[in-house]
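Asks: Let me see the structure of the following:
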Amino acid sequence: MDASTQDATHRHGRYSDLITRAAQAGPLTTAVAHPCDVSSLQGTVDAAKAGMITPVLVGPSARIISAAEAAGVDLAGFEIVDTPHSVASAAMAVELVRRGRAALMMKGSLHSDELLAAVTAHDTGLRTARRVSHVFIMDVPSYAEPLFITDAAVNIFPDLDAKRDIVQNAIDLHIGLGLGRPRVAVLSAVETVTTRIPSTIEAAALCKMAERGQITGADIDGPLALDNAISPQAALIKGIVSPVAGRAQILVVPDLEAGNMLAKNLTFMSGADAAGIVLGARVPIILTSRADTLKTRLASCAVAVLYAQALLREPRLGG
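Replies: I've put the predicted structure just below:
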């Protein structure tokens, strides 16, 4: 098998397994907020055809129908809840979850901050005791297993308390997807603790929190520079000995800027795929991008479906 064939097999294998498992788990009713363009509507319809979700399309009905005509898809049998604009679409999608009408939410063509504002609203949102955070589930051709990156989309400059929730959310997702006890690397620029780089101090504090049971379910090490987190050779050269160094499965970044650049670097320079999900709310939220491929959109749905099923089986996850 030549390198290109191996790469194609690798790139389809990891997400294909998730998609197959989600389809076998049965469809979950999903409130899709403002699917008013071709890409978001097509992704929704494809996920429904794959047997993962039963969509409720929430948005201006005329615009949804127009997008369907442009995409060449048939909306027969799909429920549409008419709303006047994107802010109302987000609010209604949240309300459907609050009423028990939907077990998942999906972002359509509205801005992420519009959707998250409705999700995190104090009186009408979907808040839990946890901080809401985002996880990229990356399929990196050169890495041996799925690589989680958090948080690269929601929390801009999280403090230590927020990072505790960010880490726990990612751990619970890893376990909920049936991937086992994860190895978590808390990233910084260096692997030594120094007051000159505050993220190293927070990384050390997170490791101590794990020792004291404030974070559970994972092996955690940090601070680790990126090379020491994912390269066994780099960790060996630096003399770092831990269950995590060189073989991390979850990368916890110092802030959104670092995480966003890391995820996009892997996507556009390493050929990685990046499924995305928001955690910490009452239900998982599928957060896709207009640049996502069909396979990535389906993988994001699959992750959300599998994790929602896990939350029903094990309520301790996610809170």
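Asks: Please make it C-alpha for all contacts and neighbour counts, starting now.
Replies: Fine.
Asks: what residue is smack in the middle of the chain?
Replies: Residue closest to the average C-alpha location in the chain (C-alpha atoms, centre = their mean): residue 277, at 2.6 Å.
Asks: what are the ranges of the strands in the stretch 51-200 of the chain?
Replies: Applying DSSP state E, counting those that start in this stretch to the stretch 51-200 of the chain gives strands spanning 53-59, 79-82, 104-107, 133-139, 147-150, 183-187.
Asks: One more sequence to fold, the one below, so I can look at both together:
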Amino acid sequence: MDPILPHTITLQQSGAAISPEARGHHYQRLIERSRGLPPLRTAVVHPVDTVSLGGVAEAAAEQLIVPVLIGPLAKIKFAAEQANLDISSFEIVPVEHSHAAAIEAAALASERKVEALMKGSLHTDEFMGPIVSSEKLRTARRMSHVFVIDTPLYPRPLFVTDAALNIYPTLSDKSDIVQNAIDLAHALGNEKPRVAILSAVETVTEKIKSTIDAAALCKMADRGQITGAIVDGPLAFDNAVSDEAAKTKGIVSPVAGRADIFVVPDIEAGNMLAKQLEYLAGADVAGIVLGARVPVILTSRADKPLARLGSCAIALQWARYSAQVS
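Replies: Okay, the predicted model is just below:
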């Protein structure tokens, strides 16, 4: 069955039918933009189900990654048999269980034996634990996750951060979160992204903390503490994406209606926003963790194949860009 069909039916019922051709065009461009770049030697942590292993095989076939599979050998081979995949050319590092796989992968990245890390079939906390605790993988920048969302109804990739890692970020955390997303936008070809600091309202009020944080982040950008982008907020989501909505409310802003990066107040708001776009707007959702020494591909079992490829293409472009600017 065509995996797009369930979403197409839902969108048609809501009066906003999306053709299959319109979906994934931003990711297709990202994948094409990755052609010719040396693939990333990537440690794939505990790929013991058909979905995660299939995504790895597709990314390897597109020459985005060179997989190093880390996990229980028997389970990996069984998943390959179930998916009818030939993994004989993939390097496998056998370990007993998922926790050991996460530790081994972080160690390989610390020793520069792999260039990226990719989540397989294990919980995010278990996967991220050894990465966050490794002094050799941490940087001065706080780690954060950026979703790069491909929605047919928006004219460019839509960055949402942080919807997967930092639960209730402080102002200092948000400064790093914003800069990480800006740097990723640069790596993907957007030299001057427009950043919307989201809240429920467009005015600064002590009753809503995220509006205070938004005002502070904008001033930080004015003073050069955040660089490489046009930053404005607080903005409600409708004003960030719709010029008409901004004009109706009398908002004069260089970001309103044209935002590239959407900085959410906390993980709950970000998670809901990303999933609403995916399930109600026909979007594909990819993304990576930044702020570590290597890109971290944080996939989900619910991710569609094109989104998995998109995540690998993003990681590849980020790694090659970082090597050039460092």
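Asks: Overlay them and tell me the TM-score.
Replies: Here the TM-score for the pair of chains, by TM-score structural alignment, normalised by the length of the first structure, is 0.95; 312 aligned residues with a C-alpha RMSD of 1.4 Å.
Asks: ok, back up a step: quick one, which of the strands of the stretch 51-200 of the first structure gets closest to residue 161 of the first structure.
Replies: Nearest of the strands of the stretch 51-200 of the first structure to residue 161 of the first structure, taken as C-alpha to C-alpha: strand 133-139 at 12.5 Å.
Asks: how far apart are that closest one and its match in the second structure?
Replies: Superposing on the second structure and averaging over aligned pairs (mean C-alpha distance after the TM-score superposition for the first structure), strand 133-139 of the first structure comes out at 0.6 Å.
Asks: Please tell me which residues of the second structure that strand aligns onto.
Replies: Aligned using TM-score structural alignment, strand 133-139 of the first structure spans residues 144-150 in the second structure.
Asks: What of stretch 176-192 of the first structure?
Replies: In the comparison with the second structure, stretch 176-192 of the first structure aligns to the range 187-203 (TM-score structural alignment).
Asks: so which of the strands of the stretch 51-200 of the first structure comes closest to residue 39 of the first structure?
Replies: Closest approach to residue 39 of the first structure among these is made by strand 104-107 (11.4 Å; C-alpha to C-alpha).
Asks: distance from that closest one to the second structure after superposition?
Replies: Taking mean C-alpha distance after the TM-score superposition for the first structure, the mean distance separating strand 104-107 of the first structure from the aligned residues in the second structure is 0.6 Å.
Asks: Just the residues contacting that strand, thanks.
Replies: For strand 104-107 of the first structure, the external contacting residues (C-alpha atoms under 8 Å, 6 or more residues apart in numbering) are 28-35, 40, 93-94, 97, 115, 283-288, 304-305, 308.
Asks: just to revisit the earlier point, need the residues that contact the match of strand 133-139 of the first structure.
Replies: For stretch 144-150 of the second structure, contacts defined as C-alpha under 8 Å, 6+ apart pick out 23-27, 156-166, 176-177, 180-181, 274, 283-291.
Asks: Likewise for stretch 304-319 of the first structure?
Replies: Around stretch 304-319 of the first structure, the neighbours that count as contacts under C-alpha under 8 Å, 6+ apart are 21-22, 25, 27-28, 52-53, 103-104, 128-130, 169, 172-173, 176-177, 277, 279-280, 283-286.
Asks: Pull out the buried members of the residues you listed.
Replies: For those, a burial check counting by 16 or more other C-alpha atoms under 10 Å picks out 21-22, 27-28, 52-53, 103-104, 130, 169, 172-173, 176-177, 277, 279-280, 283-286.
Asks: Can you tell me what the residue nearest to the centre of the first structure aligns to in the second structure?
Replies: In the second structure, residue 277 of the first structure lines up with residue 288, judged by TM-score structural alignment.
Asks: wait, its match sits on residue 300?
Replies: No. Contact criterion C-alpha atoms under 8 Å: residue 288 of the second structure and residue 300 do not qualify, at 11.4 Å.
Asks: Show me the contacts of stretch 144-150 of the second structure that map onto helices.
Replies: 25-27, 176-177, 180-181, 274 (DSSP state H).
Asks: Using a markdown table, please lay out those residues together with distance to residue 214 of the second structure.
Replies: Below are these laid out as a markdown table (distance: C-alpha to C-alpha, whole Å):
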| residue | distance to residue 214 of the second structure |
| --- | --- |
| 25 | 32 |
| 26 | 28 |
| 27 | 30 |
| 176 | 13 |
| 177 | 13 |
| 180 | 16 |
| 181 | 15 |
| 274 | 20 |
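Asks: Report the two of those residues separated the most.
Replies: 25 and 176 (29.3 Å).
Asks: The two: which is more packed in?
Replies: Neighbour count, other C-alpha atoms under 10 Å: between residue 25 of the second structure and residue 176, residue 176 has more, with 21 against 17.
Asks: Report the contact partners of the more buried one.
Replies: By C-alpha under 8 Å, 6+ apart, the contact set of residue 176 of the second structure is 141-144.
Asks: again with residue 295 of the first structure
Replies: Residue 295 of the first structure is in contact with residue 15, counting by C-alpha under 8 Å, 6+ apart.
Asks: Could you check how far residue 193 of the first structure is from residue 45 of the first structure?
Replies: 49 Å (C-alpha to C-alpha, to the nearest Å).
Asks: And residue 21 of the first structure, by the same measure?
Replies: Taken as C-alpha to C-alpha, the span from residue 21 of the first structure to residue 45 of the first structure is 18 Å.
Asks: Now check the first structure for the residue matching residue 237 of the second structure.
Replies: Matched by TM-score structural alignment, residue 237 of the second structure corresponds to residue 226 in the first structure.
Asks: Its match: neighbour count?
Replies: 23.
Asks: contacting residues around the spatially closest residue to it that is not a sequence neighbour?
Replies: Excluding its sequence neighbours, the residue lying closest to residue 226 of the first structure (C-alpha to C-alpha, 6 or more residues apart in numbering) is residue 187, at 6.3 Å. Taking C-alpha under 8 Å, 6+ apart, we find residue 187 of the first structure in contact with 199-200, 203, 222-226, 229, 251-254.
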